[in-house]
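# sequence isn't available, so here's the structure alone:
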């Protein structure tokens, strides 16, 4: 007897759904890791998993919010700076019941924006409509519809496990915004620690605060290292045969184009694989580098990419790129005829 949740009765769109970031490559990488092979997981933008250290100030604030009894300890100021203590007390005052209480969407973030601009909370939506496009002038700032996203999960904060973020809608009709809000609410309430991280991101320590110098030093150190790693990765890819890569900026990912020889494409077809999946699987098996095939994101017919993060430790990047280069050279040597593709 056929049952509602038997495979043949599932919605076809569910079956077609793909998430390459944790798809075939990731599953194979996990298998190899269990077998004892060293895997470098560059498929996911998860900074702390690859060694990036968390910023001290936000972790201090959230630690105090998670364990408010620490605030009653007479020695608390010997362990935590005064500005972190003050910020934790402030956030706790906004949430009756502490972090175990379900808190309405982004009230902490909205409160911080309102405080920063010295505006009552009723003006928040008007403020958000004007922030991004105010400098463009003319009809563009009034007509262009724009949705901007920001998160604590990436960049120099790297708090992937906290999952705090927001999006800003500019020049979106109020009724449309209401519908989007309604759909968003079906996810119920966001985690409160994530909201606190978000509030700290939009309102970090300021000059004169006890934690300011350390916060700036840590943030600057991470950002400068990310830029150096981006350069190492970009130069490394562009030194490889049949590989072209734009400089990585504004994100933590590189998307090199791999100009696969016809023989490699034919070999992939015979193996029942999409060509860039075939290449990435070979790369994984040979080097332990786990990437994401570009076909998982969509690309032009006959053009192939892979996606990798720039997040491994800076001191490890030269060896990782050398390993990639050796694999790629061997791969191209195996599948490329004389007169094949040349790097442009």
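Great, that's in hand. These figures come from a predicted structure and were not determined experimentally.

# when you work out contacts or count neighbours from here on, use the C-alpha atoms and nothing else.
OK.

# which helices and strands sit right next to the top helix by length along the chain?
With DSSP state H setting the assignment, residue counts place helix 212-238 as the longest helix in the chain. Packed against helix 212-238, as judged by 3 or more C-alpha pairs under 8 Å, 6 or more residues apart in numbering; DSSP states H and E, are the following elements: strand 243-244, strand 253-254, helix 317-335.

# right, and these - which one's nearest residue 194?
Ranking these by distance to residue 194, with C-alpha to C-alpha as the measure, places strand 253-254 first at 23.2 Å.

# by contact count, what packs against the helix or strand where residue 29 lies?
Assessed by DSSP states H and E, residue 29 sits inside helix 24-34. With contacts defined as 3+ C-alpha pairs under 8 Å, 6+ apart, helix 24-34 has these neighbours: helix 275-287, strand 289-290.

# which stretch among the helices and strands packed on helix 212-238 comes nearest residue 225?
helix 317-335 (11.2 Å).

# what about residue 149, neighbour count?
Other residues lying near residue 149 total 10 when counted by other C-alpha atoms under 10 Å.

# do I have it right that it meets residue 165?
Yes: here residue 149 lies in contact with residue 165, judged by C-alpha atoms under 8 Å, at a distance of 7.4 Å.

# out of the helices and strands packed on helix 24-34, flag the one nearest residue 130.
Checked against C-alpha to C-alpha, the stretch from the helices and strands packed on helix 24-34 lying closest is strand 289-290, at 41.4 Å.

# what's the next helix or strand after the closest one packed up against?
If you walk from strand 289-290 toward the C-terminus, the next helix or strand you reach (DSSP H and E) is strand 292-293. With contacts defined as 3+ C-alpha pairs under 8 Å, 6+ apart, strand 292-293 has these neighbours: helix 275-287, strand 306-309.

# which one of the ones you listed is the most hemmed in?
Burial among the helices and strands packed on strand 292-293, expressed as mean neighbours by mean count of other C-alpha atoms under 10 Å, is greatest for strand 306-309, which shows a mean of 23.

# one more to weigh against that first structure:
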């Protein structure tokens, strides 16, 4: 064989091997990047009774709704798994994706199905919290229902599943946090009257407060209270195959926009992210830089950022995207109202 050909083949061999290895061997990383965004004021195609129908992303039935325009987009992060070496390098080099160890997203101790179930549960919780946050903000009635009574707990035999809590002692309670705070302040061993609605009638039952496990200095009833809407209309969220808790804030704002006069977004394209509690507290999320890219690519001009994500957001904000710092629901509404009237808003 011609020496020149041999030399050429010898030089090409490592390249061929690298090409084979790079295309066949997967890396222990996943790529995070901008995911799809969804206008919570818009519609989505979904399946009902086996038929494809178009529904509102946030659907409210049983009450009059105020017209809305523009966008209040929730944002997501995409996850790409099973990457080969070339794919991983290409995504990293794009500047819009980041590589993280696969174990951070898919812990080895859990199956993909278990992780998906947990993400779905978080998303459903964000829907529940969004409805409650909106109703609490609007002063609409919310019932505080006992969903579980610990069989051997202090309240066993006195309180029952389905009871609606009204007062603990002389203190009215209407949130889970209020129950926890009120009971914790009662010395263990103290008998306290608990007022509930049971079978449509208000009644008061005595309960001797126990000691909280692991914190025996704090009071404990051994019940699981849950806030549930007590309004004459129904709210349904129609996004499927989305996981995690970070849609809470934008779902809440969509509900407020539909249930109150005027437009929260001023008819403009607002996007954002953030968890929300029933009391309106906005919490931090992961992947903020990818969500900012997704929002900018979709056409957003303003992005609502949880306060605890502000530092990272400020360092990764796309040009032309206004960042609005949000601590709670009231702050988000006030900021949007200010922007709509030509004023300023808290910025990251």
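Looks like it came in fine. Keep in mind that what you see is a predicted model, and the values were worked out from it rather than measured.

# overall similarity of the pair, as a TM-score.
Superposed pair, TM-score by TM-score structural alignment, normalised by the length of the first structure: 0.20. Supporting alignment: 126 aligned residues with a C-alpha RMSD of 7.2 Å.

# may I see the buried residues of the lengthiest helix in the second structure?
In the second structure, taking DSSP H as the definition, the longest helix is helix 112-138. Applying a neighbour-count criterion of 16 or more other C-alpha atoms under 10 Å, one finds 116, 119-120, 122-137 buried in helix 112-138 of the second structure.

# other SSEs contacting it?
When contacts are defined as 3+ C-alpha pairs under 8 Å, 6+ apart, helix 112-138 of the second structure packs onto strand 142-149, strand 223-229, helix 248-259, strand 275-276.

# of the ones you listed, which is nearest residue 89 of the second structure?
Shortest separation from residue 89 of the second structure across these is recorded for strand 275-276, at 32.0 Å, computed as C-alpha to C-alpha.

# other SSEs contacting the closest one?
helix 112-138, helix 248-259, strand 282-283.

# okay if I get those as CSV plus distance to residue 271 of the second structure?
Rendered in CSV, the data for these read as follows (distance: least, C-alpha to C-alpha, whole Å):
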stretch, distance to residue 271 of the second structure
helix 112-138, 16
helix 248-259, 8
strand 282-283, 15
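
# who does the helix or strand hosting residue 75 of the second structure touch, helix- and strand-wise?
Following DSSP H and E, the helix or strand that holds residue 75 of the second structure is strand 71-80. Secondary structure elements in contact with strand 71-80 of the second structure, counted by 3+ C-alpha pairs under 8 Å, 6+ apart, are strand 29-39, helix 248-259, strand 269-272, helix 288-298.

# what packs against the longest one?
Which is helix 248-259 of the second structure. Against helix 248-259 of the second structure (3+ C-alpha pairs under 8 Å, 6+ apart) you get strand 58-61, strand 71-80, helix 112-138, strand 269-272, strand 275-276.

# rerun at 7 Å
Using 3 or more C-alpha pairs under 7 Å, 6 or more residues apart in numbering; DSSP states H and E as the contact criterion, the secondary-structure elements in contact with helix 248-259 of the second structure are strand 71-80, helix 112-138, strand 275-276.

# quick one, which of these is nearest to residue 303 of the second structure?
Counting by C-alpha to C-alpha, residue 303 of the second structure lies closest to strand 71-80 out of these; the figure is 9.1 Å.

# coming back round to it: what angle do the longest helix of the first structure and helix 317-335 make?
Orientation check (axes from the mean of the first three to the mean of the last three C-alpha atoms, to 10 degrees): helix 212-238 of the first structure against helix 317-335 gives 20 degrees.

# report the buried residues of helix 212-238 of the first structure.
Going by neighbour count (16+ other C-alpha under 10 Å), the buried part of helix 212-238 of the first structure is 215-216, 218-219, 222, 226-227, 229-238.

# buried residues in the strand or helix carrying residue 201 of the first structure?
Taking DSSP H and E as the definition, residue 201 of the first structure sits inside helix 192-202. Buried residues in helix 192-202 of the first structure, defined by neighbour count with 16+ other C-alpha under 10 Å: 192-201.

# just give me the closest of the residues you listed to residue 83 of the first structure.
The shortest distance between residue 83 of the first structure and any of those, using C-alpha to C-alpha, involves residue 200 and amounts to 11.9 Å.

# which residue comes closest to that closest one once chain neighbours are left out?
Closest residue to residue 200 of the first structure in three dimensions, ignoring its sequence neighbours and counting by C-alpha to C-alpha, 6 or more residues apart in numbering: residue 58, at 6.5 Å.

# distance-wise, check the one you found relative to residue 131 of the first structure.
With distances defined as C-alpha to C-alpha, to the nearest Å, the gap from residue 58 of the first structure to residue 131 of the first structure amounts to 25 Å.
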